[in-house]
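[1] Generate coordinates for the sequence data below:
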Amino acid sequence: MSWSEVGSRWRVKLSEVDWYLCFGLMFFTLVVFGLSMAVWKLNIMLNDADALPIEAVAIKGERKYTSDEEIQVALQDLMKRSFFSADVNQVQEALEALPWVYQASVRREWPAKLKVFLIEQNAVAHWNGDAWLNSYGEVFDAPTNDDIGPLPKLAGPEGQSKVVLTTYGQVSELLEINGFNLNSLSLSPRHAWHGVLDNGILLELGREDKMARIQRFINVFPTLEKQVKTVAKVDLRYDTGLAVGWVNAQKRASK
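    I've put the predicted structure just below:
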């Protein structure tokens, strides 16, 4: 085959190529490449803390025990991220990890602010010595705060905090109506109830009929009132009566 024949064949093949399709594919490829580069650059910019920093965090909600310094420390690492890359769920978790924070809600506000609403724990009682109970009967750990007034001391097995708090409310209400104040209430591992009044008298209530036994104490107390300073304990774990432990007897027993 001569070179002239080869050249004529190539000219025929080139004439058969669909140039519109080729240029269309090239244009589409360039567009896709350009969009990919734009998305890549946009992603870099959105995640650049220097280009789009978080300039402010607005904290709302009544706070008594959570300071600005605690919030700053909790968010110091998260604040290094950009406005768009900051995970509001992580911000929420960091705030709710603070000891006196019960709940936090976080949202972005354009162009560079995070808005936070905090709800603090409402401590209503001490729990097992070094923990606290909130108004829902949930246990939480937090440092002691002098701004909190005197609270009842409650105790019980793990998982029984709501039961103890509910029972305390019922028992203390009945006692208060009749002029008594309940300082502490505990539930033993064997589910027996023990209460202590503000005058130091220990009430042994047992496991059953605690409200009826409290009423029995209220009914009988007038006969003990003259000797209230020497009453150490009232055992109400009887079907119809009660037993009184005296202060002197308790001292002798302890010796």
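
[2] contacts, neighbours, all on C-alpha from now
    Noted.

[3] ok, which stretches of the chain are helices?
    Remark: helices assigned in the chain by DSSP state H are 3-16, 19-46, 68-75, 88-96, 161-177, 210-224, 247-254.

[4] Who are the contact partners of E138?
    Going by C-alpha atoms under 8 Å, 6 or more residues apart in numbering, E138 touches 161-162.

[5] Please report how far it lies from N122.
    With distances taken as C-alpha to C-alpha, to the nearest Å, E138 is found 10 Å from N122.

[6] And A49, by the same measure?
    For A49 relative to N122 (C-alpha to C-alpha), the value is 37 Å.

[7] Between the two, which has more neighbouring residues?
    Neighbour count, other C-alpha atoms under 10 Å: between A49 and N122, A49 has more, with 18 against 14.

[8] tell me the contacts of the more buried one?
    The neighbourhood of A49, defined by C-alpha under 8 Å, 6+ apart, consists of 80-83.

[9] Scan these and report the most crowded one.
    Per-residue neighbour counts (other C-alpha under 10 Å) across the contacts of A49 peak at F83, which has 25 neighbours.

[10] Would you confirm that that one contacts A112?
    Yes. Here F83 reaches A112: they are 5.9 Å apart, a contact under C-alpha atoms under 8 Å.

[11] And S67, how close does it get to P143?
    S67 is 13 Å from P143, where distance means C-alpha to C-alpha.

[12] burial count for H194?
    As a burial measure, H194 scores 19 neighbours (other C-alpha under 10 Å).

[13] looking at it, it is touching L203, isn't it?
    Yes. If you go by C-alpha under 8 Å, H194 and L203 touch, sitting 5.7 Å apart.

[14] now the helices of the chain in JSON lines, with mean neighbour count?
    Output for those, formatted as JSON lines (neighbours: other C-alpha atoms under 10 Å):
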{"stretch": "helix 3-16", "mean neighbour count": "10"}
{"stretch": "helix 19-46", "mean neighbour count": "12"}
{"stretch": "helix 68-75", "mean neighbour count": "14"}
{"stretch": "helix 88-96", "mean neighbour count": "18"}
{"stretch": "helix 161-177", "mean neighbour count": "17"}
{"stretch": "helix 210-224", "mean neighbour count": "15"}
{"stretch": "helix 247-254", "mean neighbour count": "11"}
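
[15] this one as well, want them side by side:
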Amino acid sequence: MAGRLTNRMFGLVLVLALLVAGGRSLWLWLDQPVRHLDVRDDAHRVSGQQLQQRIAPLVKGSGWLSVDLQALRAEVRQVPWVHEVSISRRWPDTLRFDIQEQQPVAWWNDSRLLNAQGEVFEPGQQKITERMPNLSGPDERAADVLAYYNRLQSVLAKKQLTITQLTLEPRGAWRFQVDDSFWVLMGRSQVEPQREPRLARFLTAWDRMLSGRRDQIRYLDLRYPNGLAIGWHGQTATGNVSSR
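    As a prediction, the model looks like this:
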């Protein structure tokens, strides 16, 4: 009885050893060196050839199965204008890279760019020809500034006004420029423009008198409890308009 049990145990150990050896052999057979990089993109500013040149040294000597895809993905995302990348294996020795390019929606602090998610990225050597607003503020508030711009622009667009610059000051005050012309000083504003009484005063004054004199306006100061101040071109003093 004991001999039978010993034989069974020996047989089980032998089967497990064969499975382990077979699995290791299979892994080694599958884990061939990476020989081909397939870069797929619809990008205009990210060169597939440049990406291949950047990626090739990173995978040199790596196996098709053992290559660290997460580390490789993190490295590729550092390439200028790469927003996102997914990497997959293609039998028997190919890695496929699907590249999503950054889509800029605004300038950030004059020299950098924002994408639609409010993420800051560098333009590199690329020449930017798109006309975009210039937003500025602390880097950690970039997404908030973009969100406020979108909400504010949706309100002003009803008056055929376009925000060309929007700034969040270090102490939380907002100011924006309209049509590359005059500035509007908002002060500390609510995050919802539709509920902002100072903006409502501006829109009312715009409809009543300011729209016809837009070329004469240097700035509008809305930081008053019941009115606004107007700075005119060629004048050192300001005019006041009451909302009463």
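
[16] So which residue is dead centre in structure 1?
    Residue closest to the average C-alpha location in structure 1 (C-alpha atoms, centre = their mean): Y102, at 4.0 Å.

[17] Alignment lookup: it to structure 2.
    Matched to structure 2 by TM-score structural alignment, Y102 of structure 1 sits across from H83.

[18] Ok, K229 of structure 1 next?
    Residue correspondence to structure 2 (TM-score structural alignment): K229 of structure 1 is matched to D215.

[19] One more: A155 of structure 1?
    Per TM-score structural alignment, A155 of structure 1 is aligned with S136.

[20] what's the answer for V116 of structure 1, then?
    Per TM-score structural alignment, V116 of structure 1 is aligned with F97.

[21] what's the counterpart of W232 of structure 2 in structure 1?
    Using TM-score structural alignment, the partner of W232 of structure 2 in structure 1 is W246.

[22] quick one, what contacts its match?
    By C-alpha under 8 Å, 6+ apart, the contact set of W246 of structure 1 is 230-233.

[23] can you give me the strands for structure 2?
    Per DSSP state E, structure 2 carries strands over the ranges 36-41, 82-90, 94-101, 104-108, 112-115, 120-121, 134-136, 163-168, 173-178, 182-188, 217-221, 227-232, 238-242.

[24] Mind checking the ones you listed for the one nearest to N7 of structure 2?
    Closest to N7 of structure 2 of those is strand 82-90 (C-alpha to C-alpha; 43.2 Å).

[25] Give me the mean distance between the closest one and structure 1.
    Aligned to structure 1 and superposed, strand 82-90 of structure 2 gives a mean residue distance of 1.1 Å (mean C-alpha distance after the TM-score superposition for structure 1).

[26] Show me what that strand packs onto, helices and strands only.
    Using 3 or more C-alpha pairs under 8 Å, 6 or more residues apart in numbering; DSSP states H and E as the contact test, the elements touching strand 82-90 of structure 2 are helix 69-76, strand 94-101.

[27] Pull the residues that contact the first one.
    Spelled out, that is helix 69-76 of structure 2. 51, 55, 58, 82, 85-87.

[28] Okay, angle between it and strand 94-101 too, please.
    40 degrees (axes from the mean of the first three to the mean of the last three C-alpha atoms, to 10 degrees).

[29] Work out the gap between helix 69-76 of structure 2 and the centre of the chain.
    On the basis of C-alpha atoms, centre = their mean, to the nearest Å, helix 69-76 of structure 2 sits 19 Å off its chain's mean C-alpha point.

[30] Tell me the counterpart of Q49 of structure 2 in structure 1.
    For Q49 of structure 2, the aligned residue in structure 1 is E69 (criterion: TM-score structural alignment).

[31] measure that match to R108 of structure 1 for me?
    21 Å.

[32] Likewise for V234 of structure 1?
    Taken as C-alpha to C-alpha, the span from V234 of structure 1 to R108 of structure 1 is 60 Å.

[33] next one: E62 of structure 1
    Distance, E62 of structure 1 to R108 of structure 1, using C-alpha to C-alpha: 20 Å.

[34] repeat for E55 of structure 1
    Taken as C-alpha to C-alpha, the span from E55 of structure 1 to R108 of structure 1 is 11 Å.

[35] circling back: could you work out which of the helices and strands packed on strand 82-90 of structure 2 reaches nearest to M9 of structure 2?
    Closest approach to M9 of structure 2 among those is made by helix 69-76 (40.4 Å; C-alpha to C-alpha).

[36] what's the average distance of the closest one to structure 1?
    Mean deviation of helix 69-76 of structure 2 from its aligned counterpart in structure 1 after superposition (mean C-alpha distance after the TM-score superposition for structure 1): 1.9 Å.

[37] how many degrees apart are that helix and helix 48-59 in direction?
    Calculated by the same axes, to 10 degrees, helix 69-76 of structure 2 forms an angle of 130 degrees with helix 48-59.

[38] residues contacting the residue nearest to V244 of structure 1 when sequence neighbours are not counted?
    Spatial nearest neighbour of V244 of structure 1, chain neighbours left out: V234 (4.6 Å); criterion: C-alpha to C-alpha, 6 or more residues apart in numbering. Counting by C-alpha under 8 Å, 6+ apart, V234 of structure 1 makes contact with 201-204, 217, 242-245.

[39] Top of these by number of neighbours, please.
    Neighbour counts for those, by other C-alpha under 10 Å, peak at L203, which reaches 23 neighbours.
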